[in-house]
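In: Below are the sequence and a predicted model for it; my questions follow.
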Amino acid sequence: RFDTNMDCHLSAVEFKEVYRYLLLVKLNEEEPTPFCRDMFVGERQGQPDDHYNVEGVIGSGNFGVVSKVTCKETHNVRVMKTINKEKAMRSGLPPRLVMEEINRLKTLDHPAVLRLFEYFVDAQAIHLVCDHLQGGELMAAVQDAHVRGKPLAEDWVRQLFHQVCGGVAYIHGKGVMHRDLKL
């Protein structure tokens, strides 16, 4: 890469390039780049309907619903989790804790971890816009294989296990515990 004339020797100029490159690598190890994911994720003003078309509800839980949405500007498909503040408070989850969770999610950046793109806060709810994961629940895949009487393919399980372990190790390294594994 640095031996530009391919003579198996480094000239003074080539050596300076190698030296510069190695210094940059070491600097990045000691002081990682100041840019991180949470700098690009934030609260968006307005209402979710101003920016997203709701395609339909794909799930519900104790605190609200999860909807499939499409961004009006980019046409990217996302998922919006709407947390009803009143229901959350009645269940012992104050909005302050939800906001702490959002602040943790904003910092996560790993291929095996759900990404938070933005969020909206209004008087009634907190709306989280995240990746759309089409694979479904892991337990549903295991149960489906059992019902069909066909075991899951070993290679598929190995790849899945590798991804899950990588994601869990990453979030544990960030001081976050997993609660919901998806495919």
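Out: Noted; the coordinates are in hand.
In: Going by C-alpha atoms from here, please, whenever you check contacts or count neighbours.
Out: Fine.
In: what comes up buried for stretch 55-74?
Out: Applying a neighbour-count criterion of 16 or more other Cα atoms under 10 Å, one finds 63-71 buried in stretch 55-74.
In: Which of the residues you listed fall in strands?
Out: 64-71 (DSSP state E).
In: Farthest-apart pair in those residues, please.
Out: Gly64 and Cys71 (20.6 Å; Cα to Cα).
In: Am I right that Val113 is in a helix?
Out: No: going by DSSP: H, G, I helix; E, B strand; the rest coil, the assignment for Val113 is coil, not a helix.
In: which residues does the nearest residue to it once chain neighbours are set aside contact?
Out: Sequence neighbours aside, Gly167 is the residue nearest to Val113 in space, at 5.7 Å (criterion: Cα to Cα, 6 or more residues apart in numbering). Going by Cα atoms under 8 Å, 6 or more residues apart in numbering, Gly167 touches 110-113.
In: Among those, the buried ones, what's the ChimeraX command?
Out: A single ChimeraX command selects the buried members of those (16+ other Cα under 10 Å):
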select :112,113
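In: Go through the contacts of Gly167 and name the one nearest Ala88.
Out: For the contacts of Gly167, the nearest to Ala88 is Val113 (23.9 Å; Cα to Cα).
In: I'd like to know how far the closest one sits from Gly56.
Out: According to Cα to Cα, to the nearest Å, Val113 stands 24 Å off from Gly56.
In: Included below, for side-by-side comparison, is a second structure:
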Amino acid sequence: KNDLVVRFILSKYPILKMSLIKITSEPALHFQEIDVKDKYNFIKQIGKGSYGEVWLVQPLRSKQIKQVRKLIYLKQQNSAPQTELEAAEREAKLLSSLKHPNIVSYIESFRSVDNFLNIVMSYCEGGDLYTKLKERKTKQQILSENQIVEWFVQICMALQYMHDRNVLHRDLKTQNIFLTKNDIVKVGDLGIARILDNSSDMATTIIGTP
């Protein structure tokens, strides 16, 4: 029965079949100094924490709004301790190697000339699952059983992919589960949010070996 559910979801969302393919591409990491304004147009700020900011940006070479990326800033001067910066770089390297259709894509990471660690990720137009469910509750709209099963299976597929690579999320909640405009699930915020919010246990509780 479980196999039938997975097959149904794969038939409905062909892109999820990518999870069955072994991807060996190298992560796009380069921590040399780069002027971020030479690569992206800033659209608007959508978040701010103790150690940085979250922006919607658009690549300069792209005219399609679909390619807007979420850019996370992490200050280095008079803010985040060096140990956390080093841990963030290690985590960015790990996360950039996770290539799965149900995990938020980490595009690239680099240090900018204004002393920030920049982590560029794909943007999920559908928002997070917490907000989605809250809106439906306000409107008294009940989710169908099929929709619940589809989202649940996609979340499980993402977690299975991570666990197969000895990576633990350890902060899985509806606020960290995002949706595309087509309601495809994307598990995200694997530690970056904690860095922005000045969480002291970032280096030891975000990822690990089961």
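Out: Happy to help now that I have it. Everything numeric in this text was worked out from a predicted model, so none of it was measured.
In: what TM-score do we get after superposing?
Out: After superposition, the two chains reach a TM-score (TM-score structural alignment, normalised by the length of the first structure) of 0.71; 148 aligned residues with a Cα RMSD of 2.3 Å.
In: now the contacts of Gly167 of the first structure in TSV, with distance to Asp122 of the first structure?
Out: Formatted as TSV, the contacts of Gly167 of the first structure follow (distance: Cα to Cα, whole Å):
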residue	distance to Asp122 of the first structure
His110	29
Pro111	30
Ala112	30
Val113	26
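In: And the strands in the first structure?
Out: So, for the first structure - with DSSP E - the strands run 42-43, 52-60, 64-71, 77-84, 116-121, 125-130.
In: so the fourth one matches what in the second structure?
Out: It refers to strand 77-84 of the first structure. The alignment of strand 77-84 of the first structure onto the second structure (TM-score structural alignment) spans residues 68-75.
In: Which residue in the second structure aligns with Asp49 of the first structure?
Out: By TM-score structural alignment, Asp49 of the first structure lines up with Lys37.
In: residue in the second structure matching Leu133 of the first structure?
Out: Aligned partner of Leu133 of the first structure by TM-score structural alignment: Cys124.
In: Its match - how many residues pack around it?
Out: Look at Cys124 of the second structure: counted by other Cα atoms under 10 Å, it has 24 neighbours.
In: Next: Ile192 of the second structure.
Out: 18.
In: which one is it nearest to, not counting chain neighbours?
Out: Ile192 of the second structure sits nearest to Ala88 (Cα to Cα, 6+ apart), 7.6 Å away.
In: which residue lines up with the one you found in the first structure?
Out: Ala88 of the second structure maps onto Val98 in the first structure, by TM-score structural alignment.
In: Tell me, how many residues neighbour its match?
Out: As a measure of burial, Val98 of the first structure has 15 neighbours, counting by other Cα under 10 Å.
In: quick one: Leu117 of the second structure from Val104 of the second structure, how far?
Out: 19 Å.
In: Can you pick out the residue with more neighbours from those two?
Out: Higher neighbour count among Leu117 of the second structure and Val104: Val104, with 27 against 23, using other Cα under 10 Å.
In: mind listing what the counterpart of that one in the first structure touches?
Out: With the correspondence set by TM-score structural alignment, Val104 of the second structure lines up against Leu114 in the first structure. For Leu114 of the first structure, the contact set (Cα under 8 Å, 6+ apart) comprises 130-131.
In: Tell me the counterpart residues of the lengthiest helix in the second structure in the first structure, please.
Out: Longest helix of the second structure, by residue count under DSSP state H: helix 145-164. Using TM-score structural alignment, helix 145-164 of the second structure lines up with residues 154-173 of the first structure.
In: which residue in the first structure lines up with Thr24 of the second structure?
Out: Checking TM-score structural alignment: Thr24 of the second structure goes with Cys36.
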